[in-house]
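In: can you look at this prediction? I've put the sequence above it.
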Amino acid sequence: MSLHPDRLFPADERTRAIARELHGRTAGLPLVSPHGHVDPRLIAEDRPFPDPARLFVVPDHYLTRMLYSQGVTPDELGVPSVDGTPSEVDGRVIWRRFAEHYRLFRGTPSKLWLDYTFQEVFGIYKELGPDTADEYYDHLSARLAEPAFRPRALFDRFNLEVLATTESPVDSLESHAALAEVQDANGRRWGGPGGKVVTTFRPDNLIEPDWPGWKERVEELGRLTGEDTSTFDGFLAALRKRRQDFIAAGATCSDHGNATAQTADDPAEAAAIFHRALKGEASEADARAFPAHMLVEFARMSVDDGLVMQLHPGSVRNHNEWLHEGWGRDVGGDIPRATEYTRALKPLLDAFGNHPRLRIVLYTLDETVFSREIAPLAGGYSAVFAGAPWWFLDSPEGMRRFREAVHETAGFYNTAGFVDDTRAFCSIPARHDLARRVDAAFLARLVAEHRMTENEAAEIAVDLAYTLPRKIYGMEK
């Protein structure tokens, strides 16, 4: 088994030949990863990866949720439980269980990513299944023990130019501080401004008053910054100060995973909600309203300090209560919902949508708004850009539908380029290759239909893959 060189390209021979040529223009470009969830400790410590099961299966909720849906319980996959209930610890047993069910991923982007990773990164070309599970496990284990397969070596082999991680304002940023002290063979620093690994400011756990531990985190923010976070003004001052710490650690962006895109611009009401929340008196309506007020406050901060805002709304977090109660957050129990942007964002856009210092990238899990709301907003405000298909939509068909729905209204240059949004470090090149192939196929059709020239398409392909993410997310050297 080997990857077909024309995978994801059009079936029509003439259009496929154009796509092949366009992809050739982007295949060797450096990878820019402006949004993701790789643990920075991975790069800072540069230790060998764990066994194949803990590298590929246990932390990847793209995989575990599919297996849950077919009756394989989290404890059988080695996912740690909230209460310490024993789960499978034998990596080989977990891997065999995964291999037994690998057929479930046929036709999904997960299989495309994994097959690419197995072949292109680890050099194994057989189909994964029950009969080859042990052979895979032994091969992968042997490679992971080699220095060439440590995180920093793979980072350079992947041609990663910059990787953004995501941290909370109350994170210590110790790993980023350690990376800033290390240089590669060419003298480039691994961390800090202009470094190879940068952080992203993600304040969700400080702007959702009903998130368990919220008050304690507000107090910790005060201790970290020396500000009095018992007042709303002090809370805002602490956030501003902490953003400067993130910028010093290389951050060019903030990221906001609010439940909705709702915004509100009433500082007095925001302060009143904040004080009710500190006293434990916030209502459900308060818990919904406070993040809306804070999005405008963060836009105000971005105008001052230049951090690019990324807005990732529309997920019903922890919808599967059984998973959440047993295994915690971020284990595959989230479900998308319909999300409204046009009215929801108007208070923020009234205040800052045309400000030259603001840049906001809008993502969605609701593809019905691609053409109705996201594209017109990106095409109508200088501060707004359409983010790449995300999470449940980061698939070949989702990416194609995005291009079809957005480009005629917003053009290509009001989109922000591809982001891989992954925790799975070894899959980063696979995800970028898939996106570049889908874009090549889409652009090839426009060329074949004589809607643009091949030279125009080649320039756009390079911009989508490399130029735009560097520019929009402030990562230009």
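Out: It's in. Numbers count the residues shown, from 1 in each chain.
In: C-alpha from now on. contacts and neighbour counts both.
Out: Noted.
In: ends of stretch 118-134, how far apart?
Out: Distance between the two ends of stretch 118-134: 14 Å, counting by C-alpha to C-alpha, to the nearest Å.
In: got the buried residues for that stretch?
Out: By neighbour count on 16 or more other C-alpha atoms under 10 Å, the buried set for stretch 118-134 is Phe118, Val121, Phe122, Ile124, Glu127, Leu128, Gly129, Pro130, Ala133, Asp134.
In: same deal with stretch 310-330?
Out: For stretch 310-330, a neighbour-count test (16+ other C-alpha under 10 Å) marks 310-318, 323-324, 326-328 as buried.
In: where strands are concerned, which of these count?
Out: Per DSSP state E, strands hold the following members of the buried residues of stretch 310-330: Gln310, Leu311, Ser315, Val316.
In: you'd agree the third one is up against Thr364?
Out: Right, Ser315. No - Ser315 is not in contact with Thr364 according to C-alpha atoms under 8 Å; the separation is 9.1 Å.
In: which residues do these two both contact?
Out: With C-alpha atoms under 8 Å, 6 or more residues apart in numbering applied, the contact sets of Ser315 and Thr364 do not overlap.
In: hang on, the earlier thing: now the two most distant members of the buried residues of stretch 118-134.
Out: Spatially, the most separated pair among the buried residues of stretch 118-134 is Val121 and Pro130, at 21.6 Å (C-alpha to C-alpha).
In: in TSV: the ones in strands among the buried residues of stretch 310-330, plus distance to Ala448.
Out: Below are those laid out as TSV (distance: C-alpha to C-alpha, whole Å):
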residue	distance to Ala448
Gln310	35
Leu311	35
Ser315	38
Val316	41
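In: ok, so of those residues, who is nearest Asp60?
Out: Ser315 (17.6 Å).
In: who's in contact with Gly129?
Out: Neighbouring residues of Gly129 by C-alpha under 8 Å, 6+ apart: Ala99, Glu100, His101, Tyr102, Arg103.
In: so how far is Arg7 from it?
Out: 22 Å.
In: try Leu206
Out: From Leu206 across to Arg7, the span is 44 Å (C-alpha to C-alpha).
In: neighbour count: these two, which is higher?
Out: Neighbours per residue (other C-alpha atoms under 10 Å) separate Leu206 from Arg7, with Leu206 holding more: 23 against 15.
In: can you tell me how far the more buried one is from Ala261?
Out: Taking C-alpha to C-alpha, one finds Leu206 at 17 Å from Ala261.
In: go on, Leu365?
Out: In this view, Leu365 and Ala261 are 12 Å apart by C-alpha to C-alpha.
In: structure B:
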Amino acid sequence: MTEATDHLFPADRATRAIAHELYDEVAGAPIISPHGHVDPRLLADDAPFRDPADLFLTHDHYVTRLLHSGGISLADLGVGRAAPVDPRAAWRILAERWHMFAGTSSGYWLERELEQFFGVTEELSADSADRVYDRIAAALADPAMRPRALFDQFGIDVLATTDDPLDDLSVHARIAADPTFPGRVLPTFRPDAYLDPAVPDFAERVARLIAQAGQETTFSGYLAAIEARRAHFIAHGAVSTDHGVTEPFATDLDPDAAEKLFAGAIAGELDATSARIFRGHMLFQMARMSVEDGLVMTVHPGVFRGHHTRTLERFGPDTGHDIPLRTEFVESLRPLLQAFGTAPGFHLVLFSVDETAYSREIAPLAGFYPSVYIGAPWWFLDAPDAILRWRSAVTETAGFYRGSGFIDDTRAFLSIPARHDTARRMDAAFLARLVIEGRVTRRTATRIVRDLVDAIPREVFKL
């Protein structure tokens, strides 16, 4: 799915030549995607993609947020809870404002997708909008453009989804039992809404969780219910549990204090301070459970979700107005790491959208604790220049082998190969500079670039 072009490679000829050679080692390597948000029904049903706007625009908040910043209503793009729109009209909006995406990672990914899968080389514009739309629409009728065929074409070895703890995982079971689809699609346990008393329907969610497990409404019953759901996910192939917390704060409580806070949480009586302590204790409990059941624990903190209330109410979550926050790890995670940081088999992958945290906190933590791994550049940082800054920030402290491997974290299925290809090119470029500077041998650089896309993510995510 890739070509030996100069995209993203260094301008210096000698460094670029080595980057090409290193990239060629991994350009066609299988894709390991251990954390993402693709709906598993896409592969279970294998239905054709509806139209170009549905495929590239409507569900990709990387794209819709920039259009919204330029004065376009999300309703005109068919986002979230908005009424359906004419997909051609929405596509024209994107094409007419294509210049807004110059220099952005989302613009680069879209260009690569349009060229690789649809042979589109002309730039999007008001003039080309309909021609490109018609070309894509015609191609989507081809069985080769169905989700399962693309899964194979992309060379995906493993794809993980993100799932609610009470999901029966019947879709995953259907995929696994289908002899016509050999792809490996794994669920991921995402319990945030069942651990945070600030979630509006927290009490109702917990009541359903406890009832399904046949437990009593006590803190110990609540923990047992969570453990039962984790076991259900493991039985369906899950290898990790994911936590999208605002802050990576963890604390340990004695049983009486935990029981009291749990009762207050169920009754909706906790103030902000008490709710924070409860969340912190539950993050601690999630680590304790990962030590016991082996699920890799990934933590994605530091995002103010739903920053614009009216947009959230009208269009729903994940519609482009989640904003990064400053994030602190060292003090916040110390109780968790004191208890579990050296526990055999415990894997804790720490992500951040606060760039300063990588060199100051995450890399030093990963450079000591055997349980801690450095999460790949995530969300606002999975862009070419940010990837290079991240590599520079963490490598001198923790090396290459304390990272997670690349994480695409995407809902946009067609962007998976473009995102992984971007990461492979940037890693090749970074390593090429180290070779030129005499800091890494050519032989070692070849081993590293291979391990970054295969051995490292397999080890970190126990694949």
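Out: That came through fine. Here the structure is a predicted model, which means the values were calculated and not measured.
In: before we move on, the earlier item: overlap in contacts of Leu365 and Ala261 of structure 1?
Out: With C-alpha under 8 Å, 6+ apart, Leu365 of structure 1 and Ala261 have common neighbours Pro313, Gly314, Thr339.
In: picking up where we left off before, include secondary structure and neighbour count when you put the contacts of Gly129 of structure 1 into a markdown table, please.
Out: Below are the contacts of Gly129 of structure 1 laid out as a markdown table (DSSP: H, G, I helix; E, B strand; the rest coil; neighbours: other C-alpha atoms under 10 Å):
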| residue | secondary structure | neighbour count |
| --- | --- | --- |
| Ala99 | helix | 21 |
| Glu100 | helix | 16 |
| His101 | coil | 17 |
| Tyr102 | helix | 18 |
| Arg103 | helix | 12 |
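In: ok, these in structure 2, which still hold?
Out: Contacts conserved in structure 2 for the contacts of Gly129 of structure 1, using both residues aligned by TM-score structural alignment, their matches' C-alpha atoms under 8 Å: Ala99, Glu100, His101, Tyr102.
In: of all the residues you listed, which comes closest to Ala440 of structure 1?
Out: Nearest to Ala440 of structure 1 among those is Tyr102, at 28.5 Å by C-alpha to C-alpha.
In: map the closest one across to structure 2 for me.
Out: The alignment partner of Tyr102 of structure 1 in structure 2, by TM-score structural alignment, is Trp98.
In: correct me, but His321 of structure 2 touches Arg310?
Out: No - His321 of structure 2 lies out of contact with Arg310 (C-alpha under 8 Å); the separation is 10.7 Å.
In: which stretches of structure 1 form strands?
Out: Using DSSP E, strands in structure 1 cover 31-33, 160-164, 197-198, 253-256, 308-311, 315-316, 335-336, 360-362, 384-386.
In: just say which of the ones you listed is most tucked in.
Out: Comparing those on average neighbours per residue, with mean count of other C-alpha atoms under 10 Å, the densest one is strand 197-198 at a mean of 29.
In: pull up the aligned stretch in structure 2 for it.
Out: So strand 197-198 of structure 1 is aligned with residues 185-186, judged by TM-score structural alignment.
In: and stretch 455-471 of structure 1, by the same measure?
Out: Stretch 455-471 of structure 1 maps onto residues 443-459 of structure 2, going by TM-score structural alignment.
In: now find how far off-centre the matching stretch is within its chain.
Out: Remark: stretch 443-459 of structure 2 is offset 20 Å from the chain centroid, using C-alpha atoms, centre = their mean, to the nearest Å.
In: next up, the contacts around Arg425 of structure 2.
Out: His7, Leu8, Phe9, Ala19, Tyr23.
In: likewise for Arg97 of structure 2?
Out: Going by C-alpha under 8 Å, 6+ apart, Arg97 of structure 2 touches Leu67, Ser125.
In: how near is it to Asp127 of structure 2?
Out: From Arg97 of structure 2 to Asp127 of structure 2 the distance is 12 Å (C-alpha to C-alpha).
In: swap in Leu67 of structure 2?
Out: Distance, Leu67 of structure 2 to Asp127 of structure 2, by C-alpha to C-alpha: 19 Å.
In: can I get the strands of structure 1 in a markdown table including distance to Asp228 of structure 1?
Out: What follows is those, written out as a markdown table (distance: least, C-alpha to C-alpha, whole Å):
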| stretch | distance to Asp228 of structure 1 |
| --- | --- |
| strand 31-33 | 36 |
| strand 160-164 | 30 |
| strand 197-198 | 28 |
| strand 253-256 | 23 |
| strand 308-311 | 26 |
| strand 315-316 | 32 |
| strand 335-336 | 37 |
| strand 360-362 | 29 |
| strand 384-386 | 34 |
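In: wait, which of those is closest to Phe425 of structure 1?
Out: Per C-alpha to C-alpha, nearest to Phe425 of structure 1 of these: strand 160-164, 10.0 Å.
In: the closest one vs structure 2, mean deviation?
Out: Superposing on structure 2 places strand 160-164 of structure 1 at an average distance of 0.3 Å from its equivalents, by mean C-alpha distance after the TM-score superposition for structure 1.
In: contacts for that strand, please.
Out: Counting by C-alpha under 8 Å, 6+ apart, 30-37, 195-200, 251, 475 sit against strand 160-164 of structure 1.
In: mean shift between the match of strand 197-198 of structure 1 and structure 1?
Out: Averaged out, stretch 185-186 of structure 2 is 0.4 Å away (mean C-alpha distance after the TM-score superposition for structure 1).
In: which outside residues touch that stretch?
Out: Pro40, Val158, Leu159, Ala160, Thr161, His172, Ile175, Ala176, His236, Gly237, Ala238, Val239.
In: are any of those buried, and if so which?
Out: The neighbour count (16+ other C-alpha under 10 Å) marks Pro40, Val158, Leu159, Ala160, Thr161, His172, Ile175, Ala176, His236, Gly237, Ala238, Val239 as buried among these.
In: narrow those residues to those in helices?
Out: Members of those lying in helices (criterion: DSSP state H): His172, Ile175, Ala176.
In: in a markdown table: those, plus distance to Ala263 of structure 2.
Out: What follows is these, written out as a markdown table (distance: C-alpha to C-alpha, whole Å):
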| residue | distance to Ala263 of structure 2 |
| --- | --- |
| His172 | 34 |
| Ile175 | 39 |
| Ala176 | 40 |
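In: closest to Gln212 of structure 2 out of those?
Out: His172 (19.6 Å).
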